[in-house]
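1. Return atomic coordinates for the entry below.
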Amino acid sequence: MKLTVTLLALVLQVFSLENGLMRTPPMGWLAWERYRCNINCKEDPDNCISEQLFMNMADRLVEDGWRDLGYTYINIDDCWMMPERDEDGILVADPERFPHGIKYLADYVHSRGLKLGIYEDLGNKTCMGYPGSTLDKVVLDAQTFASWEVDMLKLDGCYSSPEDRAQGYPSMSKALNATGRPIAYSCSWPAYDGGLPPEVNYTLLMDICNLWRNYDDIQDSWQSVLTIVDWFTKHQEVLQPMAGPGHWNDPDMLLIGNYGLSFEQAKSQMALWTIFAAPLFMSTDLRTMSAQNMDILQNKLMIEINQDPLGVQGRRILKTQDAIEVYVRPLSRKASAIVFFSRRTDMPYRYHTTLRSLSFTDSLLYEAQDVYTENIISGLTADTNFTVVINPSGVVMWYLYPISGLENPLASKTFLRL
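-> Model prediction:
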């Protein structure tokens, strides 16, 4: 541990990302959760990790309106490469599944107005056993990715030691900068060191990474979502100040459109990830997306909140004995996002409260728009009583914004039912 801390102190003085990227949380599509390491293109050609899969998903992002809403990244994960490097030590895409190579795929993605992300691992091998980017290969791999004109690198941490990570993650940041190509940098470093100080130096991460995985991989289940939400809220005092333009906490992919979430749970994940100022990377089959799930993921007000230029991560501010939680995220123009989240499993719950109870103590007149229903709630002051009806495992989400100062601080109270 002492060696790791010493290394961290040294690299903090030397490296800085300085790429100007990801001033708002990145959005796009990532292969891993839905497609994992499916390399069986003979029996499952439509769903294997291949050039064709990524081109198909790029087409869907463009033709179904995703790109124009901000979903601009198409990200390759593990299992894209050959089991060995070539004679010059260079990584090689599997020639059967990527017959034209990664540069060709990058060109195609760019021609569609999108960006291409790629995956590597800092250890001796990737999590699925392919060649890793060991310390002696970091510069070579950064140059290779730049020559292919990729736009983002996710650097995993399987089969690495704490010392490898303390040297390798900053070294890759420096190597990416040195290529001269703007390549966004996603680090899995904190997830492999427990996610918390003192083992994790978030001040350093803010200087070398655009985003980072803090915690375990998400799985296609509501329980997995809740586990991640619980970890993020338990440690929000540490995590929340670390997020901001150019550097984001990453609770992992969106499951919406897969198998494990109900409709209400899908709406909840989208709302909570937005409150967390999280990257929005879908991992689902865009070719078979239902209209219902598409509506959740393409909600324009939700995306506007996620992409708020202030870049402040929200917090859980209240947890009641009735299994209701309230989350608030400050936004630009003195607006806020509020999520009323139910962990109940019985029936819709009527939650009574006021803005003052949610720490809004100013003398402003507010209006709120329900993010999912688009209903407008007018005439809200700090002391206006209101009720929201929250479905089991569901959310009510508000975009709250001031419309004027109060001339009469003793304005009459009203009671609103939503």
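
2. When you work out contacts or count neighbours from here on, use the C-alpha atoms and nothing else.
-> OK.

3. ok, residue 285 to residue 325 distance?
-> Distance, residue 285 to residue 325, by Cα to Cα, to the nearest Å: 31 Å.

4. ignore the last one, residue 60
-> For residue 60, the distance to residue 325 (Cα to Cα) stands at 36 Å.

5. So residue 285 and residue 325 - more neighbours on which side?
-> residue 285 (20 against 17; other Cα atoms under 10 Å).

6. Wait, a helix at the more buried one?
-> No: secondary structure of residue 285 (DSSP: H, G, I helix; E, B strand; the rest coil): coil, not part of a helix.

7. State the distance from it to residue 72.
-> Relative to residue 72, residue 285 is positioned 16 Å away (Cα to Cα).

8. So residue 257 sits against residue 284, correct?
-> Yes: if you go by Cα atoms under 8 Å, residue 257 and residue 284 touch, sitting 5.8 Å apart.

9. Going by neighbour count, which residues of stretch 258-270 are buried?
-> The neighbour-count check on stretch 258-270 (16 or more other Cα atoms under 10 Å) flags 258, 260-262, 265-270 as buried.

10. Would you do the same for the sequence below? I want to compare the two.
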Amino acid sequence: MGPSSVALLLAVISLTAALDNGMLKTPPMGWMAWERFRCDIDCKDDPQNCIGEKLFRDMADRLVEDGWKELGYEYVMIDDCWTSMQRDEQGRLQPDPSRFPGGIAKLARYIHDRGLKLGIYADIGSHTCMRYPGTPLDKIVIDAQTFASWGVDYLKFDGCYSNPIEHMLGYPLMSKALNATGRPIGYSCSWPAYEGGLPPNVNYSLLGEICHLWRNYDDIQDSWDSVQDIIGWFANNQDDLQPAAGPGRWNDPDMLIIGNFGLSVHQARSQMALWAIMAAPLIMSNDLRNLDNSARAILQNKMAITINQDPLGIQGRRLLQV
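-> Predicted structure coming up:
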């Protein structure tokens, strides 16, 4: 990085107000589409499972009617593949009209009317990971304003098709832009996951000033091997990671896959227990419409949730490896 890039970075950071808006003082809880439903956009032949407004309305209904909301699961989160392939005439992101015919603002009202909150997805690069329109540096302000105007409550800001300089400029700039909207919006940064997750490439002090939570490592997959890999990485690097966590600033080992296909009941209990101990976001990615009783009991375990939601916000540590 040349001197001019460093100067620009420092200028952006100096203009970025700390993201201390009182949000996410405990790890966020809710539901996210990605791990279970991926980029299924075939609403003609797979209307129950495609990335469209029906899926998110269904999950909002389940959170309210099946006892999740009262336990703290309050976010319904859209991930990749929700947009049209082109921005509108004003340069704004827009949802795919065939899959979100009512628009995002109407979906947000539906979710808010049920006492829940809406999360949405964007990417700092030229494209999202699935090659939908990204949010490069010159689009950050308009996208933050658009999300706020729709009533969005949470943004996951991914990092595909971008580079380290764009990360260093764009993630603080989005924090500033979200703050400037005047709407409280939780901010999840994927920055560390694209820079190896560890110092010196990752500055966790800075992250704690601009983001509420951040993805540190690889995406979770629907397998016990994937869960073990994530747990091992967090434990092996806990001296760097554990001090970074606290109220309003969380490490995110990725979604809970309990209730899908890859975990036994014992393995599902282990993921829930370890995510609770790690003060991790409890963001499920499963089909709440077809959840068996064992998965429901694990995910609704009040003791595990209470440990996770401890207001002290201390991330647990591995004391012994056997």
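
11. tm score of chain vs chain?
-> Superposed pair, TM-score by TM-score structural alignment, normalised by the length of structure 2: 0.97. Supporting alignment: 320 aligned residues with a Cα RMSD of 1.2 Å.

12. just curious, which of the buried residues of stretch 258-270 of structure 1 is nearest to residue 51 of structure 1?
-> The shortest gap between residue 51 of structure 1 and any of the buried residues of stretch 258-270 of structure 1 belongs to residue 258, at 21.7 Å (Cα to Cα).

13. Return the residue of structure 2 aligned against that closest one.
-> Per TM-score structural alignment, the equivalent position to residue 258 of structure 1 in structure 2 is residue 260.

14. Over to residue 77 of structure 1?
-> Structural alignment (TM-score structural alignment) places residue 77 of structure 1 against residue 79 in structure 2.

15. could you pull out the strands for the stretch 1-150 of structure 1?
-> Using DSSP state E, counting those that start in this stretch, the strands of the stretch 1-150 of structure 1 run over 27-30, 73-75, 115-121.

16. can you list those in JSON lines and add distance to residue 224 of structure 1?
-> Formatted as JSON lines, the strands of the stretch 1-150 of structure 1 follow (distance: least, Cα to Cα, whole Å):
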{"stretch": "strand 27-30", "distance to residue 224 of structure 1": "18"}
{"stretch": "strand 73-75", "distance to residue 224 of structure 1": "22"}
{"stretch": "strand 115-121", "distance to residue 224 of structure 1": "23"}
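
17. For the helix ranked longest in structure 1, which residues meet the burial criterion?
-> Ranked by number of residues, the top helix in structure 1 under DSSP state H is helix 162-178. By 16+ other Cα under 10 Å, the buried positions in helix 162-178 of structure 1 come out as 162, 164-177.

18. Which strands or helices does that helix pack on?
-> Helix 162-178 of structure 1 sits against helix 2-14, helix 138-147, helix 202-208, with contacts defined as 3 or more Cα pairs under 8 Å, 6 or more residues apart in numbering; DSSP states H and E.

19. Where in structure 1 does stretch 201-208 of structure 2 fall?
-> Counting by TM-score structural alignment, stretch 201-208 of structure 2 sits on residues 199-206 of structure 1.

20. so where do the helices sit in the stretch 151-300 of structure 1?
-> With helices called from DSSP state H, counting those that start in this stretch, the stretch 151-300 of structure 1 shows them at 162-178, 189-192, 202-208, 222-234, 236-239, 263-275, 291-297, 300-306.

21. Count residues in the vicinity of residue 195 of structure 2, would you?
-> If you count neighbours by other Cα under 10 Å, residue 195 of structure 2 ends up with 18.

22. quick one: it and residue 201 touch, right?
-> Yes: look at residue 195 of structure 2 against residue 201 with Cα under 8 Å: they come within range, at 6.1 Å.

23. Relative to residue 95 of structure 1, how far out is the most centrally placed residue in structure 1?
-> Centre of structure 1 computed as the mean C-alpha position; nearest residue by Cα atoms, centre = their mean is residue 279, 2.3 Å away. Per Cα to Cα, residue 279 of structure 1 is found 31 Å from residue 95 of structure 1.

24. Can you get me the start-to-end distance on stretch 121-134 of structure 1?
-> Taking Cα to Cα, the first and last residues of stretch 121-134 of structure 1 lie 8 Å apart.

25. Would you check the span in structure 2 matched by that stretch?
-> Using TM-score structural alignment, stretch 121-134 of structure 1 lines up with residues 123-136 of structure 2.

26. nearest residue to residue 123 of structure 2 other than its sequence neighbours?
-> Excluding its sequence neighbours, the residue lying closest to residue 123 of structure 2 (Cα to Cα, 6 or more residues apart in numbering) is residue 158, at 4.3 Å.

27. what stretch of structure 2 does the longest strand along structure 1 fall on?
-> Of all segments of type strand in structure 1, defined using DSSP state E, the longest is strand 395-405. Counting by TM-score structural alignment, strand 395-405 of structure 1 falls onto no part of structure 2.

28. what about that strand, distance to the chain center?
-> Relative to its chain's centre, strand 395-405 of structure 1 lies at 24 Å (Cα atoms, centre = their mean, to the nearest Å).

29. That one to helix 263-275, inter-axis angle?
-> On the basis of axes from the mean of the first three to the mean of the last three Cα atoms, to 10 degrees, strand 395-405 of structure 1 is oriented at 50 degrees to helix 263-275.

30. surely residue 135 of structure 2 meets residue 123?
-> Yes: Residue 135 of structure 2 lies in contact with residue 123 (Cα under 8 Å); the separation is 5.5 Å.

31. Pull out the buried residues from stretch 42-60 of structure 2.
-> Neighbour counts using 16+ other Cα under 10 Å place 49-57, 59-60 of stretch 42-60 of structure 2 among the buried residues.

32. Please apply the same query to stretch 219-236 of structure 2.
-> By neighbour count on 16+ other Cα under 10 Å, the buried set for stretch 219-236 of structure 2 is 220-222, 224, 227, 230-231, 234-235.
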